[in-house]
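how does the following fold in three dimensions:
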Amino acid sequence: ELIKNKVVASCFFEPSTRTRLSFETAIQRIGGDVIGFDNDGNTSLAKKGETLADSVQVISSYVDAFVMRHPQEGAARLASEFSNG
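Okay, here's the model as predicted:
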């Protein structure tokens, strides 16, 4: 089990059922645990006006790895700059 006792955040800021499920299945099959959300901007993060950078900093402090889908161009690069890991 490659990632036994590791927690991965699955953060989908836009809907993508198949992509989310494929990542979460893969994580579980190699021994990891998954937390996260899947919705279209209806998270409390979006409603409170929290920036993507702020969200990534907070969420990444809870987990060992981060999987994200976001509509903003450059979001993955931004997430890598602001993650705590």
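
every contact and neighbour count from this point should use C-alpha atoms.
Fine.

so what secondary structure elements neighbour the lengthiest helix in the chain?
Scanning the chain for the helix with the most residues, using DSSP state H, yields helix 17-29. The contact analysis (3 or more C-alpha pairs under 8 Å, 6 or more residues apart in numbering; DSSP states H and E) places helix 17-29 against strand 7-12, strand 33-38.

this one next, for a side-by-side:
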Amino acid sequence: MDKQILENHINGLKKVRDACRSQLDTGAMKELDGAISTLEQLRDRPQGAVDAETLKLRALQAIAAFVSIATNLRDWL
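Below you'll find the model as predicted:
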């Protein structure tokens, strides 16, 4: 993944985290912080292709969980 793209994703996740901090529980905050940390590690130390794909999948899963919580989709279902 391109370093600039990673940097943009990291900055976006940090802005969302800061904006929605009061709405998230501890588990969601830990998962979001973990995703940010993982992306920062990937940016700083390029991994092998398999490791990079695993890290990207984990980050996407964290983002999906965050979006689900932030939008309260489960309350509507």
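
for the two chains, what TM-score is obtained?
The TM-score (TM-score structural alignment, normalised by the length of the second structure) is 0.34; 47 aligned residues with a C-alpha RMSD of 3.7 Å.

if we can go back for a sec, can you tell me which of the helices and strands packed on helix 17-29 of the first structure is most buried?
strand 7-12 (a mean of 21; mean count of other C-alpha atoms under 10 Å).

how many degrees apart are that one and helix 17-29 in direction?
If you take axes from the mean of the first three to the mean of the last three C-alpha atoms, to 10 degrees, strand 7-12 of the first structure sits at 180 degrees to helix 17-29.

report the angle between strand 7-12 of the first structure and strand 33-38.
Using the same axes, to 10 degrees: strand 7-12 of the first structure against strand 33-38 is 20 degrees.

show me what strand 7-12 of the first structure is packed up against.
Against strand 7-12 of the first structure (3+ C-alpha pairs under 8 Å, 6+ apart) you get helix 17-29, strand 33-38, strand 65-69.
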